[in-house]
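**Q** Output the structure for:
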Amino acid sequence: MKAEIIAVGTELLLGQIVNTNAQFLSQKLAGLGIDVYFQTVVGDNSERLRQAIEIGRSRADLLVFTGGLGPTQDDLTKDVLAEFLKRKLLIHEPSMEQIEEMFSSRGIHMVESNRRQALMIEGCEPLENTTGLAVGNGLTADGTHYLLLPGPPREMKPMMDGAAEMWLRSVLGEADPLYSRVLKFAGIGESNLEAKLLDLIDAQVDPTIAPYAKEGEVAIRVSTKAASLIDADRKIDDTVAKIKERIGEFLYAEQDITIEEEIVRLLRASGRKLASAESCSGGLFAELITNVPGSSGEYVGGVVTYTNMMKHHLLSIPLSQLEGEGAPGAISDSTAALMAERVRNLSDADYGVSLTGVAGPSESEGKPVGLVYVAIAERGKPTVVHTLNLRGGRSMIRLRAVKSALYRLWLALQAQ
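**A** You can find the predicted model right below:
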């Protein structure tokens, strides 16, 4: 079954609210074995909504509407669809009783327009709204299925998880659900990853391979339809094995987690501790690590030594290392190494990670924007420094530097 999601509301077109409903519904429908091929956003205009219905009906078996079921005159979804299908609008009495009871219990006068929320299209199956007032509708006409859901997520999601899902299952019969596995990679860019897998992607039929970049990392979603999880795993395992042969060295997780989450897990499993010293990244490394719940057990802390004096006072790095003619400077491999070693010693951690460089917008110490040094100091081992030449704006350079530092730390933890 092919589906199209039609979100109704001028506020969506104006960017006043974000259409989070589409993401939820796409995931939900995929789990039911329904392919979402199109998503449409249309304003509160009867003619444009009618056009969206006409187009949607021509290319999808199921149209899922969100929004436009409320009490005001610009809530047009039921009106326009009923007119399009040449069906009457009727009052769903249980919903009407619920609306009247709500106003009565609060001592509020109910205006006539509130009756609109109890309207249903003739011949539909009314879908109970357990968290609001507008009744949902599920109906089939001329071979096309129509599902009408309220717009507010707090109403739409419970209805979709409850009455709407039951209705969809009744019209679907038996359908194989969609199963997916997410592979997460670090230390490799999206274009390079795709180049190494291009023949697999071009030849894909089932399972499908979809690469995408997210927050300085790259992910691949391997998906298939199957009668059971066991059947899906068998199909997906074969494709994953081929991917690992090509780029397994960059694969840090076979689930949708961040690399910092995996690092905290590895630290916890090995009973090791981590500390950090940052300059150009301004505390972003510490922020990402501490965003992981429970990371306080593995991350002992860090310092942001943005200026030379702070590097000197907090990390005891000699000023002769940082300033003066012939000095390596704050932006150097030797300073990065000292920062990592000193913060590790200061905190008695097993790993010290440091970042120092030029995030921009202009050069510093005569060194170019994007030059960043990342050092990993591990207890009992020589300190390793990595030189990065990054591109992008200031924020992107900082994020890419931190993600690279996390990848290098992940490699070190893998070597244990």
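
**Q** Going by C-alpha atoms from here, please, whenever you check contacts or count neighbours.
**A** OK.

**Q** In stretch 35-43, which residues are buried?
**A** 35, 36, 39, 41, 42, 43 (16 or more other Cα atoms under 10 Å).

**Q** Looking at those residues, which are in strands?
**A** If you go by DSSP state E, the buried residues of stretch 35-43 have 35, 36, 39, 41, 42 in strands.

**Q** And the helices in the stretch 251-400 of the chain?
**A** In the stretch 251-400 of the chain, the helices defined using DSSP state H, counting those that start in this stretch lie at 259-270, 284-290, 308-315, 319-322, 333-347, 394-414.

**Q** for the second one, which positions count as buried?
**A** Just to be clear, that refers to helix 284-290. For helix 284-290, by 16+ other Cα under 10 Å, it's 284, 285, 286, 288, 289, 290.

**Q** quick one: contacts for residue 389?
**A** 370, 371, 372 (Cα atoms under 8 Å, 6 or more residues apart in numbering).

**Q** Could you rerun that using 6 Å?
**A** Taking Cα atoms under 6 Å, 6 or more residues apart in numbering, we find residue 389 in contact with 370, 371.

**Q** next up, for comparison:
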Amino acid sequence: MKAEVIFTGTELLLGQILNTNAQYLQQALASIGVDLYYQVTVGDNLSRIIEAIQQARARADLIIIGGGLGPTEDDLSKEALAAALNLQLKENSVALKIVERFFKQYGLKMSSNNLKQALLPEGARVIDNPAGTAPGIVLEHNQKIYILLPGPPGEFKRMLEKEVLPFLRKRIGKNLMVIRSKVLKLTGIGEAALDEKLGELLHSSNPSVAPTAKLSKVHLRITAKAQNNTTADQMIENMEEKIRNKLNDFIYGVNEDTLAKAVIKQLQKKNCRLSLVEVFTGGYINHLLTSIPGHKNYLDLCISTSNSEKLANLLHIAPDLFKQNNYVELAAALATGIKNYTNADIGFAITGSYQEGLVYIGTAYKDSSVKKMQLWGSAHEMKERAATTSLSALWQMLK
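**A** So this is what the prediction gives:
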């Protein structure tokens, strides 16, 4: 079954509201093997919603519309569906009871415009909404299924879980499938090199393999469609083995794993202690590392300051080194200085210039090295990129 999702609401297009319903719905559809090829967001405009529905019915078996079931003039989803299918809107007694129930339950007076919420396109069935005034709708018309749900996340998710998914499972019947995914996380390799190494694996259809570029990282999503979770997971495992045979040196984790977690894991594996000097990132790397359970056993000290006088005195570095803008020598001296000061196994330092967009990463381990990176974006974005690049460099060195 192919699905298309339409979310209505000008506030979504303006970015005033984060559409959490989208992710929840995507995961729900995947859990029953429904293929979602298109997701559209439309403002509160009748003609544009009608157009979106007409486009969706031309390429999908299941059309789900979220939002636009309220009592106000800009709630237009039912009107648009009726117009797109050339159907009349008629008052539904079951829908009316749902609307009235809410006001009776809370002792509130119902406005006349709430009666609009009891109108349904001809042939539609009601989906109960225990948490609000807007009934949902299921309409089967010309071999297409249309489902309308209210926008508030609490109502949307509850109705999807309790009513819509059971209906779809029953409707799909013996053809019910599941879609499962696993994300492999890589660093130290770019998309072009990854594409070259994976070759034909990227053209596999089931399971499919799709790369996504991140900051100093690449995510590989393996997705399989099968009749049950066990079969899908086995298909993913088989593909993962093929990928690891080609790229294992670059894979630092899966799914929710982070680079910080991967670094702590490598420190634990090698029984090493790390000390940091963060001139450029102001303690952000330390923040990421200390969020990982067990970090206390492997982190000695983090100094986050740009006070050159204090750093020079504490780490026994020549003060002139800070004035010469020789970041390569400075990064190396800071890394060696913090290692010696704390007697840690690894000294790490990051310095640079926001104005020039340059960062220098110094490491003192079995030997010393400095890595130079060109950054871009706002100060916050550069800090985040620098931290990610630093953790990637640490992980690769330890690996």
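
**Q** follow-up on the earlier one: dump the buried residues of helix 284-290 of the first structure into a markdown table; add distance to residue 48 of the first structure as well.
**A** Formatted as a markdown table, the buried residues of helix 284-290 of the first structure follow (distance: Cα to Cα, whole Å):
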| residue | distance to residue 48 of the first structure |
| --- | --- |
| 284 | 46 |
| 285 | 48 |
| 286 | 49 |
| 288 | 44 |
| 289 | 48 |
| 290 | 48 |
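
**Q** Pick out the most distant pair among the ones in strands among the buried residues of stretch 35-43 of the first structure.
**A** 35 and 42 (20.9 Å; Cα to Cα).

**Q** Is residue 78 of the first structure in a helix, a strand, or coil?
**A** helix (DSSP: H, G, I helix; E, B strand; the rest coil).

**Q** State the number of residues packed around residue 307 of the first structure.
**A** 12 (other Cα atoms under 10 Å).

**Q** Leaving out sequence neighbours, find the closest residue to residue 221 of the second structure.
**A** residue 183 (4.3 Å; Cα to Cα, 6 or more residues apart in numbering).

**Q** For whichever strand or helix holds that neighbour, name the packing helices and strands.
**A** Taking DSSP states H and E as the definition, residue 183 of the second structure sits inside strand 178-187. Counting contacts by 3 or more Cα pairs under 6 Å, 6 or more residues apart in numbering; DSSP states H and E, strand 178-187 of the second structure packs against helix 20-31, strand 217-226, strand 251-254.

**Q** Could you figure out how far the longest one is turned away from strand 35-42?
**A** In other words, helix 20-31 of the second structure. 160 degrees (axes from the mean of the first three to the mean of the last three Cα atoms, to 10 degrees).

**Q** And helix 20-31 of the second structure against the first structure, how far off on average?
**A** Superposing on the first structure and averaging over aligned pairs (mean Cα distance after the TM-score superposition for the first structure), helix 20-31 of the second structure comes out at 2.2 Å.

**Q** Name the residues of that helix that come out as buried.
**A** Within helix 20-31 of the second structure, the residues scored as buried using 16+ other Cα under 10 Å are 21, 22, 25, 28, 29, 30, 31.

**Q** thinking again about what came up before, of the helices of the stretch 251-400 of the first structure, which is nearest residue 79 of the first structure?
**A** helix 394-414 (47.6 Å).

**Q** Would you convert the helices and strands packed on strand 178-187 of the second structure into TSV that also reports distance to residue 6 of the second structure?
**A** TSV is the format used below for these (distance: least, Cα to Cα, whole Å):
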stretch	distance to residue 6 of the second structure
helix 20-31	10
strand 217-226	24
strand 251-254	31
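
**Q** To residue 135 of the second structure, which of those lies closest?
**A** Going by Cα to Cα, the one of these nearest residue 135 of the second structure is helix 20-31, 17.0 Å.

**Q** ok, residue 376 of the first structure to residue 383 of the first structure distance?
**A** Distance, residue 376 of the first structure to residue 383 of the first structure, by Cα to Cα, to the nearest Å: 6 Å.

**Q** give me every residue that touches the residue nearest to residue 221 of the second structure.
**A** 220, 221, 254, 255.

**Q** so how far is residue 355 of the second structure from it?
**A** For residue 183 of the second structure, the distance to residue 355 of the second structure (Cα to Cα) stands at 36 Å.

**Q** same thing with residue 374 of the second structure?
**A** 11 Å.

**Q** what's the answer for residue 300 of the second structure, then?
**A** 31 Å.

**Q** Same drill for these two, tell me which one is more crowded.
**A** residue 300 (20 against 8).

**Q** check contacts around that one.
**A** 274, 275.

**Q** how does it look with 10 Å?
**A** Contacts for residue 300 of the second structure (Cα atoms under 10 Å, 6 or more residues apart in numbering) come out as 272-276, 338-339, 342-347.

**Q** Many thanks, have a good one.
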